[in-house]
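K.L.:
Sequence and predicted model, in that order:
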Amino acid sequence: MTENRYILHIDMDAFFASVEQMDNPKYGGRPLIVGGNPEGRGVVAACSYEARKFGIRSALSAARAVKLCPHALFVRPRKERYKEVSIQIMEIFKRYSPFIEPLSLDEAFLDISSNHETMEAAAETAEEIRSRVFHEVGLTCSAGVSYNKFLAKVASDMKKPDGLTVIPIDEARSLLDTLPIGKFFGVGRVTEKKMHSLGIHYGRDILRFDKAQLIRFFGKAGAFFHDIARGVDNRPVESQKGRKSIGTETTFHSDIDDIDEIEKILRDLALKVEQGLQNKSCGATTVTLKVRYHNFTTVTRSCTHSIPINSVDEIMKCTRQLLETTDAGKVKIRLLGISLSNLTNTSLKIPVQLDLPFF
């Protein structure tokens, strides 16, 4: 029953930047940017709350970040260190539930329904987890508690940083009615713009449409929007999710349009992806090419095979075809990426290639 579900969403506060500030006290209290560089290349991977006061956000261009905050401090990402801290945090979560669904290094759902009888008790557990993370790891996190995943995630964002929000079932409808549509899970900029064109600005506006209408407007996602606007989300916390994709990308020091250079870079990326497949003993049926142009416009192109592929030559054959559907070689580009999805376990022996370092 919905009334007996207690779902937590724990989200670390400015995780990458907070780890840097924890490890380097001299960074404390300063506008800190992880990723990019002060010369204006690259993009912001993460930033401290001090930097956010200047309007800096993740995925913002470094050039724009420098303009917004010229005295911001840039540091290179340390992915292995973030993974190390993430493992510490997830180990704390395991003390409270075997049902944990990590969404990334810094956030996860926990289902604590089996050992809690009230929402108040679940909230106390969330507060205890936050306290343990702070005292054992040294970082703050925000938590949301509710009876489903969607509302728990909404709740965790309401009192950031270092906050706790509880949304019980009898308060869900009033909150959803006034929740801006852009805060709904699965609503990106394009979908938000389309919803606005239909007069949908808040959760209550979705209620004017039946499920069939929403599916006609938004495809399968329409059924999901129909349900969550009514507080219905029966998705379980999936603790045994396998990896969904393997990919890598690179941002160039200067924009390029030479097609031979582009192909060479793509082959290097394909080698890395092949190595990832080999490490996981799997193949994939879908190849996706990512291209970011000099003006930061990003496009993706995908193709799907009937049988799994797992070699660099197969990956490159598909990637070349996808590349021809973009403007790469005609206009300058600043980033290339390859990812493979719809992974399938396989016992096929993949030829060993040179061990190239991952970014």
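P.N.:
Yes, it's here. Numbers count the residues shown, from 1 in each chain.
K.L.:
Going by C-alpha atoms from here, please, whenever you check contacts or count neighbours.
P.N.:
OK.
K.L.:
Following the longest helix along the chain in sequence, what is the next regular element?
P.N.:
What stands out as the longest helix in the chain, according to DSSP state H, is helix 259-280. Next helix or strand after helix 259-280 toward the C-terminus (DSSP states H and E): strand 282-293.
K.L.:
relative orientation of that next one and helix 259-280 in degrees?
P.N.:
Angle between the axes of strand 282-293 and helix 259-280 is 150 degrees (criterion: axes from the mean of the first three to the mean of the last three CA atoms, to 10 degrees).
K.L.:
what's the following helix or strand after strand 282-293?
P.N.:
Using DSSP H and E, the next helix or strand after strand 282-293 towards the C-terminus is strand 298-309.
K.L.:
in that following strand, what counts as buried?
P.N.:
300-302, 304, 308-309 (16 or more other CA atoms under 10 Å).
K.L.:
What lies in contact with the next helix or strand after that strand?
P.N.:
As assigned by DSSP H and E, the chain's next helix or strand after strand 298-309 is helix 312-323. With contact meaning CA atoms under 8 Å, 6 or more residues apart in numbering, helix 312-323 is reached by 263, 266-267, 270-271, 274, 287-289, 301-303, 309, 338.
K.L.:
In ChimeraX, how would I select just the buried ones from those?
P.N.:
Buried subset of the contacts of helix 312-323, written as a ChimeraX selection, criterion 16+ other CA under 10 Å:
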select :266,267,270,271,274,287,288,289,301,302,309,338
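K.L.:
Just put the contacts of helix 312-323 in a markdown table and tack on distance to residue 127.
P.N.:
Listed next are the contacts of helix 312-323 as a markdown table, based on distance: CA to CA, whole Å:
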| residue | distance to residue 127 |
| --- | --- |
| 263 | 52 |
| 266 | 47 |
| 267 | 48 |
| 270 | 45 |
| 271 | 45 |
| 274 | 43 |
| 287 | 42 |
| 288 | 41 |
| 289 | 42 |
| 301 | 44 |
| 302 | 43 |
| 303 | 46 |
| 309 | 46 |
| 338 | 41 |
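K.L.:
Check it against this one:
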Amino acid sequence: PTRAIILIDMDAFYSQVEQVRLGLTADDPIVVQQWDSFIAVSYSARRFGIRRNEMTVLEAHERCPELRAVHVATYAPGQTDYRYHAHPDRQTHKVSLEPYRDASAKVMAVLSRPRHGLAPRFERASIDEAFLDVTEIVLARLAERFADYVPPGVAVRPDLPPAIDWTHAGRVITAADCEDAVALPGPLADGAPDPRDEPTWDALQLRVAADLCAEIRGDVLKELGYTCSAGIAHSKTVAKLLAGRHKPNQQTLLTEAYRLDFMRTVSFGTIRNLGGKFGDEVERELGITSCGDALRYPLAELQAKFGDESGRWLYRIVRGLCDAAVVPRSKTKTMLASKMFRTPLRTFADIRTWLGVLSTELFVRLSHLWEQEQRWPRTLVFTSRNPTATADRSKSGPFP
């Protein structure tokens, strides 16, 4: 059977974590500050034209006097945990992202929770994103809802499902959303439906997945107070593209019938592995910048230019074809606490002070890991970097 894949993407996650912590609403403009720059901007602040890495805190306040600028938590010398300090100094404080890691762990626990006795295949993609393969859950729900439904692969199955009601499914991509959609052969008769909108079992599969997605997003909001957006499709690549299509707090769905039309609107840089060196190579070699431009190249020509494997991958990915599985990420194998100094440390007293700060951060994070997974490290590595040396210096030993 075709797969039902969901990509959950938290909306301005760090900003939401601070909004919930401070008891603010989604309408209260807030930015998360790290030293002199913003690392997160809420959607309510973006309405004032505030963007990351584009202005100072003072300039942001000029655009939005009611803006709340919250500096990330930091570790300070002599303290045994991270705190939200009023005036942290990069010369004496160490940034902590632990509040966001903790919030992420709670979100991921909700996302990976079994539904009606079946757990989705779950892959944490980043601190604020996760893929869910809900195919088994969807097929089970289809079997419950439609007595005459027979899973794919069985000889007897209705040719078409019942009419599909897309109400409350979220934003469903149609021809109107695809500027470069290929025209249908011949005009439609007055009042005639677009054949691409005819019901299919694959489309019904995604419709059921949309209900499940709304249920999951609702649980995150109800239990944790965070909104998230989502993409719903038959593959990871397309689900990822859809999740960012309509934000915040929305879900977007693409049926197989509109896959090619949608992909014509996608630029290379938004697809993983096409935003880097290989994408640059494709743009230079073919003189194109979008998936729509690449569709005119046959498989053989792409393989001749980029090799058999890369050419085949490119041919498929620009068409939204992706077989990548949703795979659980391996457990954390290393954990790092580090600090880069603008001015090198010159005394052993300074070094001891910073070793204390970094040790505190590492201990806090390891304590959380022990609480969650009952795991403890075996080896400790200390690395120092001298700006005048040609290589780093490292020492390792058993972890205490």
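P.N.:
Everything's here; your move. Model, not experiment: these values are computed from the prediction.
K.L.:
Give me the TM-score for these two chains.
P.N.:
Overlay of the two chains. TM-score (TM-score structural alignment, normalised by the length of the first structure): 0.65; 288 aligned residues with a CA RMSD of 4.1 Å.
K.L.:
returning to that earlier point: pick out the most distant pair among the buried residues of strand 298-309 of the first structure.
P.N.:
300 and 308 (20.2 Å; CA to CA).
K.L.:
If we go by neighbour counts, what in stretch 366-386 of the second structure is buried?
P.N.:
Result for stretch 366-386 of the second structure [16+ other CA under 10 Å]: buried residues residue 366.
K.L.:
With adjacent residues omitted, what lies nearest to the most centrally placed residue in the second structure?
P.N.:
Centroid-nearest residue in the second structure, with CA atoms, centre = their mean: residue 129, separated by 3.1 Å. Among residues not flanking residue 129 of the second structure along the chain, residue 9 sits closest, at 4.6 Å (CA to CA, 6 or more residues apart in numbering).
K.L.:
how deep is residue 77 of the first structure tucked in, by neighbour count?
P.N.:
Residues lying near residue 77 of the first structure (other CA atoms under 10 Å) number 17.
K.L.:
next one: residue 49 of the first structure
P.N.:
A count of neighbours around residue 49 of the first structure, defined by other CA under 10 Å, yields 21.
K.L.:
try the one 4 residues further on
P.N.:
A total of 12 residues lie near residue 53 of the first structure under the criterion other CA under 10 Å.
K.L.:
Quick one: map it onto the second structure.
P.N.:
Matched by TM-score structural alignment, residue 53 of the first structure corresponds to residue 47 in the second structure.
K.L.:
do residue 169 of the first structure as well
P.N.:
Match for residue 169 of the first structure (TM-score structural alignment): residue 256.
K.L.:
check contacts around that match.
P.N.:
202-203, 234.
K.L.:
Most neighbours among the residues you listed, which one is it?
P.N.:
When neighbours are taken as other CA under 10 Å, the top entry among those is residue 234 (27 neighbours).
K.L.:
need the contact list for that residue.
P.N.:
2-5, 206, 255-256.
K.L.:
out of the residues you listed, who's nearest residue 124 of the second structure?
P.N.:
Distances from residue 124 of the second structure to the contacts of residue 234 of the second structure, taken by CA to CA, are shortest for residue 5, at 13.4 Å.
K.L.:
List the residues that contact that closest one.
P.N.:
131-135, 232-236, 239.
K.L.:
now residue 122 of the second structure: how far from residue 397 of the second structure?
P.N.:
35 Å (CA to CA, to the nearest Å).
K.L.:
So those two - more neighbours on which side?
P.N.:
residue 122 (20 against 10).
K.L.:
aligned partner of the more buried one in the first structure?
P.N.:
Aligned partner of residue 122 of the second structure by TM-score structural alignment: residue 100.
K.L.:
these two touch, right, residue 121 of the second structure and residue 133?
P.N.:
Yes - applying CA atoms under 8 Å, one finds residue 121 of the second structure in contact with residue 133, separated by 4.9 Å.
K.L.:
Please identify which helix or strand holds residue 217 of the first structure.
P.N.:
Per DSSP H and E: helix 211-218 holds residue 217 of the first structure.
K.L.:
Kindly report the same for residue 59 of the second structure.
P.N.:
Counting by DSSP H and E, residue 59 of the second structure is part of helix 57-63.
K.L.:
What lies in contact with that helix?
P.N.:
Counting by CA under 8 Å, 6+ apart, 36-37, 48-50, 67, 69 sit against helix 57-63 of the second structure.
K.L.:
And the furthest pair within these?
P.N.:
Between any two of these (CA to CA), the greatest distance is 19.2 Å, for 36 and 48.
K.L.:
Look at the two and report which has more neighbours.
P.N.:
residue 48 (15 against 12).
K.L.:
just checking, that one is part of a helix?
P.N.:
No - secondary structure of residue 48 of the second structure (DSSP: H, G, I helix; E, B strand; the rest coil): coil, not part of a helix.
K.L.:
For residue 304 of the second structure, see how far away it is.
P.N.:
For residue 48 of the second structure, the distance to residue 304 of the second structure - CA to CA - is 49 Å.
K.L.:
go on, residue 278 of the second structure?
P.N.:
From residue 278 of the second structure to residue 304 of the second structure the distance is 15 Å (CA to CA).
K.L.:
ok, those two, which is more surrounded?
P.N.:
residue 278 (14 against 11).
K.L.:
That one: what secondary structure?
P.N.:
helix.
K.L.:
quick one, what contacts it?
P.N.:
So residue 278 of the second structure contacts nothing (CA under 8 Å, 6+ apart).
K.L.:
Of the contacts of helix 57-63 of the second structure, which is the most crowded?
P.N.:
Counting by other CA under 10 Å, top hit in the contacts of helix 57-63 of the second structure: residue 50 with 26 neighbours.
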